[in-house]
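# okay, predicted coordinates and the sequence, questions at the end:
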Amino acid sequence: MKHQRTILGGVAMTFVFGVAVATSVPAASLATAGSFEAVQADAVAGSAQSFDSAAEAAGAAVSRDGYVIHTPTPTPTPKPVATSQGGYGGGQCQAGADAVGESTAFSWVYPGGYRQSDGFGPRAEGFHKGVDMVNDEGVPVHAIADGIVIAASGDGGTGGVYLSLAHKVGGVAVCSMYMHFLDGSLMAGVGDTVTAGQVIGLTGRTGNATTEHTHFELYGADGVRYDPMPFMLEHAG
């Protein structure tokens, strides 16, 4: 009987010692060499996932574990424009050019391309004072250079919805005119400044137009319209 109590006591002490070891030694120290290598492999694999803050800020798509998050590009908001604002004569052109800095960057009206129909010069209906650039309805129209809005109208008669900008190029007043915008799509009003390539409206066929296009003109402080294509080829490339 005494011998049995001695054995039971030894077993109990062994159990207590085992519990103490299990609760005081970190689990990682009990891992086998193989399991430690697996942990290292997981850590290396995990390090391949990174966050590119510059790409995120630029609105690029970010890949995350097999799926892609697309950051939407902000869409310009149309600006309410009264029936008639400002003027697009030579005097207004010079005054607007005096109010802005020198333009050093330039953009095509349609950077993505367009189809030209009527050019500058005589035609059956009379002298055409600009160039007709054909594109689909709703395609964005871009300012050709930094400038200021000197005229804008939501209902411009034969010109439909139009906008005119004053620029300073080589110290000289250069004004650009854009006609037939989509109704309600103007994104700037008189007195607003714009930058080269900024979206100022959407392609439409308001006013005297038989198809969707932008009638584009250039003129100076004398108010006389001239062929805009040589200017655009020289400055916008």
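Now that the structure is in, tell me what you want to look at.

# from now on I want contacts and neighbour counts done on CA atoms only, so please keep to that.
OK.

# need the contact partners of stretch 221-235.
Counting contacts by Cα atoms under 8 Å, 6 or more residues apart in numbering, the residues outside stretch 221-235 that touch it are 88-94, 106, 108, 120-121, 129-131, 173-174, 216-219.

# what about stretch 141-152, start to end distance?
End-to-end distance for stretch 141-152: 14 Å, by Cα to Cα, to the nearest Å.

# let me fix that, I meant to ask about stretch 134-145.
By Cα to Cα, one end of stretch 134-145 lies 20 Å from the other end.

# chain center to that stretch, what's the gap?
Averaged C-alpha coordinates place stretch 134-145 at 14 Å from its chain's average position (Cα atoms, centre = their mean, to the nearest Å).

# coming back round to it: narrow the contacts of stretch 221-235 to those in helices?
Per DSSP state H, helices hold the following members of the contacts of stretch 221-235: 90-94.

# from the contacts of stretch 221-235, which would you call buried?
Applying 16 or more other Cα atoms under 10 Å to those, the neighbour count classes 88-90, 92-94, 106, 108, 120, 129-131, 173-174, 216-219 as buried.

# among those residues, which ones are in strands?
For those, the ones inside strands are 131, 173-174, 216-219, with DSSP state E as the criterion.

# take this one as well and set it beside the first:
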Amino acid sequence: PALAPAPEAAAGRRRANASRGLTLLTMAFVATVTIATSLPSSAFLTGQDMAEANVVTDAPATSVPSQSVALSAAPEATVVGGTDDAFTATTPQQIMLAQTSKGAGAFTNDINGTIQWPFASGVPISGVFGKRIAPCSHGCSSNHQGVDFAPGLGAPIQAIADGVVREAVDSDTGLGVHLVIDHVIDGQLITSVYGHQLPGSLRVKAGDPVKVGQQIGQVGNTGASTGPHLHFEIRVADGTAVDPFAWLQEHAN
């Protein structure tokens, strides 16, 4: 009769078989993990899944329309009102006065002063004292003897100081409708001239006394003028015209 295997030999065979089974199971697990981590996720999608995914990924991206802002340069300032003569500013004072012609008030006036500006409050200046190019052929000068104030047609004009009217002229040539007033200031004869006034606006006549701040007429465009403004002059005792802006800056109080 065949002999039964010894108990030790049978146990050895069982351990060997178990070891081979464990090894095969381990290899199968490793292979599964390798496949799962090596293949792209799409390998596990169905055809329908891929089609739906393509619908999403192929859709055009929504773009936000860009915005553009158009920047435009500020318009150039223009000279307000008229003037006797076109001018080119060269001196510091002329440059300053030219800047005030853009519309800002060129001065401040003390309505309680004994010497004042020809307007109760600051107005633009459209022409300065001195040599310049004459802008017209009907009497405009190339050597401007005054300053042009441009507050607008019809603006009230006032006497700069107490005085007596020397001339009240109704004309449409040269200075147009204008007044000449004599004053005694610091013991000296000073004459003020107010040109290109509105026809019919003069409120005084030759020989009339005037008080500082008294309305004497209105801004017009008569005579050798290119637009509504007051041509204002200051003349010293010998009749010489001086820069009225500088004179008023020094004497107005």
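Noted; the coordinates are in hand. Treat the numbers as computed from the prediction; the structure is a model and nothing was measured.

# kindly provide the TM-score of these chains.
Comparing the chains after superposition, counting by TM-score structural alignment, normalised by the length of structure 1, produces a TM-score of 0.55; 134 aligned residues with a Cα RMSD of 1.2 Å.

# which residues in structure 1 form helices?
Listed in chain order, the helices of structure 1 (DSSP H) span residues 2-24, 33-46, 53-57, 90-98, 228-235.

# from these, which stretch is densest packed?
Each of those was given a mean neighbour count from mean count of other Cα atoms under 10 Å, and the largest, a mean of 20, is that of helix 90-98.

# how many neighbouring residues does the alignment partner in structure 1 of T240 of structure 2 have?
With TM-score structural alignment as the criterion, T240 of structure 2 lines up with V224 in structure 1. Look at V224 of structure 1: counted by other Cα atoms under 10 Å, it has 11 neighbours.

# any idea how far V224 of structure 1 lies from K129 of structure 1?
Separation of V224 of structure 1 from K129 of structure 1 (Cα to Cα): 9 Å.

# what of Y219 of structure 1?
Separation of Y219 of structure 1 from K129 of structure 1 (Cα to Cα): 10 Å.

# ok, now P111 of structure 1?
When Cα to Cα is applied, the distance between P111 of structure 1 and K129 of structure 1 equals 22 Å.

# next one: V11 of structure 1
Using Cα to Cα, one obtains 108 Å as the distance from V11 of structure 1 to K129 of structure 1.

# G176 of structure 2 matches what in structure 1?
With the correspondence set by TM-score structural alignment, G176 of structure 2 lines up against G160 in structure 1.

# in CSV, list the ones in helices among the contacts of stretch 221-235 of structure 1 along with distance to G207 of structure 1.
Conversion of these to CSV gives the following (distance: Cα to Cα, whole Å):
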residue, distance to G207 of structure 1
G90, 23
G91, 25
Q92, 23
C93, 23
Q94, 27
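
# and which of those is nearest to S164 of structure 1?
Nearest to S164 of structure 1 among these is C93, at 8.9 Å by Cα to Cα.

# structure 1: matching residues for stretch 57-68 of structure 2?
With the alignment judged by TM-score structural alignment, no segment of structure 1 is matched to stretch 57-68 of structure 2.

# now P151 of structure 2: closest residue in space that isn't a chain neighbour?
Across the structure, with Cα to Cα, 6 or more residues apart in numbering as the measure, the residue nearest P151 of structure 2 apart from its sequence neighbours is V123 (5.4 Å).

# distance of the one you found from P199 of structure 2?
For V123 of structure 2, the distance to P199 of structure 2 equals 21 Å [Cα to Cα].

# looking at these two, which is more packed in?
Taking V123 of structure 2 and P199 together and counting by other Cα under 10 Å, V123 has the greater number of neighbours (21 against 18).

# contacts only, for the equivalent of the more buried one over in structure 1.
When the two structures are superposed using TM-score structural alignment, V123 of structure 2 falls opposite Y114 in structure 1. Taking Cα under 8 Å, 6+ apart, we find Y114 of structure 1 in contact with 133-135.

# how about TSV for those, with neighbour count and distance to Q198 of structure 1 added?
Output for the contacts of Y114 of structure 1, formatted as TSV (neighbours: other Cα atoms under 10 Å; distance: Cα to Cα, whole Å):
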residue	neighbour count	distance to Q198 of structure 1
M133	20	18
V134	20	19
N135	20	17
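
# and which of these is nearest R5 of structure 1?
Looking at the contacts of Y114 of structure 1 and their distance to R5 of structure 1, the nearest is N135, at 101.3 Å (Cα to Cα).

# what do we get in structure 2 for the closest one?
With TM-score structural alignment as the criterion, N135 of structure 1 lines up with P151 in structure 2.

# fine by me, we can end here.
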